[in-house]
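K.L.:
I'd like to go over a predicted model; first the sequence, then the structure.
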Amino acid sequence: MEPGETPQQALIREIIEELDTEIKVGELIDTVEYDYPTFHLSMDCFWAEVKAGHLELKEAEAAKWLTKDQLDSVTWLPADILLIDQIRKCMK
């Protein structure tokens, strides 16, 4: 986050920068706290929906949409694993 920015504003900015897409930020899913070997991660995770854009990958090497049944088909980073069950429960 940049100085003076809320977590929601930071997410909107990052998605524009990394995916060339505008989003509407919804409710907080959870805040993940995780200690990696070289740093501590504190990450607010929100539901979001696409408002406009074409989801162009600008920073990442790969991405894909997953259905509820496909969530376990990906090797998640340790901090991400903490959210998968919560996301699965809320997906239709």
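P.N.:
On my side now, so go ahead.

K.L.:
going by C-alpha atoms from here, please, whenever you check contacts or count neighbours.
P.N.:
Will do.

K.L.:
so which residues of this structure form helices?
P.N.:
Secondary structure of the chain (DSSP state H): helices at 7-19, 78-90.

K.L.:
relative to Glu59, which of those is closest?
P.N.:
Proximity to Glu59 (CA to CA) singles out helix 7-19 among the helices of the chain, at 5.5 Å.

K.L.:
for that closest one, buried residues please.
P.N.:
Using 16 or more other CA atoms under 10 Å as the burial criterion, the residues of helix 7-19 that qualify are Pro7, Gln8, Leu11, Ile12, Arg13, Ile15, Ile16, Leu19.

K.L.:
here comes the other one, which I'd like you to weigh against the first:
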Amino acid sequence: MQTIVVTAAIIKHRDRVLIAQRKENVHQALKWEFPGGKLEAGESPEQCLVREIREELGLTINVQKIFEVVSHIYGERHIILLCYLCRLIGGSAQTRDCHDFRWVEINELYFYDFAEADLPVVSNLQKRK
């Protein structure tokens, strides 16, 4: 079984959180998630998040602290999802490497079809709001 370390950003801005919809031609197509991506060799999770958010959405963020770690199995893939609280520094969100994005209130998260690995994060955010 392949283990993949993935980072995710919980970017809060003006009482809303940013979610992104996966592209049509990828694993978990069109599912919603907290944006981020795969950790590359030689980079820290924080560096990965800054890079991925810039590449996917055109935003600049400051990674603050770990929020939750999720272990999830998708078939032959074991995903370790490192979720960080982040602060928006600048930029205007764009769909550079995602299908769509939304700024939503935390109590609206359950209206979206999230990837399974992100569901514990949604639940935890709801509890802590």
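P.N.:
Yes, it's here. None of these values were measured; they are calculated from a predicted model.

K.L.:
and the TM-score between these chains?
P.N.:
After superposition, the two chains reach a TM-score (TM-score structural alignment, normalised by the length of structure 1) of 0.91; 91 aligned residues with a CA RMSD of 1.1 Å.

K.L.:
out of the helices of structure 1, which comes closest to Thr38 of structure 1?
P.N.:
Checked against CA to CA, the stretch from the helices of structure 1 lying closest is helix 78-90, at 13.7 Å.

K.L.:
in structure 2, which residue range corresponds to the closest one?
P.N.:
Mapping helix 78-90 of structure 1 onto structure 2 (TM-score structural alignment) gives residues 116-128.

K.L.:
for the matching stretch, the distance to its chain's centre please.
P.N.:
Computed by CA atoms, centre = their mean, to the nearest Å, the separation of stretch 116-128 of structure 2 from the middle of its chain amounts to 12 Å.

K.L.:
name the residues that touch it?
P.N.:
33-34, 68, 70-72, 79, 81, 83, 106-107, 109-110 (CA atoms under 8 Å, 6 or more residues apart in numbering).

K.L.:
let's see that with 7 Å instead.
P.N.:
Glu33, Glu68, Val70, His72, Ile106, Asn107, Leu109 (CA atoms under 7 Å, 6 or more residues apart in numbering).

K.L.:
do the same with stretch 62-76 of structure 2
P.N.:
1-2, 46, 78-89, 117, 121.

K.L.:
got it, and stretch 49-64 of structure 1?
P.N.:
In contact with stretch 49-64 of structure 1 (CA under 7 Å, 6+ apart) are residues Glu18, Leu19, Asp20, Thr21, Glu22, Ile23, Lys24, Val25.

K.L.:
any idea what Pro47 of structure 1 aligns with in structure 2?
P.N.:
Careful, residue 47 of structure 1 is Trp; it's not Pro. By TM-score structural alignment, Trp47 of structure 1 lines up with Leu85.

K.L.:
OK, contacts around that match?
P.N.:
Ala9, Ile10, Ile11, Val63, Gln64, Lys65, Ile66, Phe67.

K.L.:
separation between it and His78 of structure 2?
P.N.:
Distance of Leu85 of structure 2 to His78 of structure 2, computed by CA to CA, to the nearest Å: 23 Å.

K.L.:
next one: Phe67 of structure 2
P.N.:
Separation of Phe67 of structure 2 from His78 of structure 2 (CA to CA): 20 Å.

K.L.:
over to Val122 of structure 2?
P.N.:
20 Å.

K.L.:
the two: who's more crowded?
P.N.:
Counted by other CA atoms under 10 Å, Val122 of structure 2 and His78 do not tie: Val122 has more neighbours, with 18 against 15.
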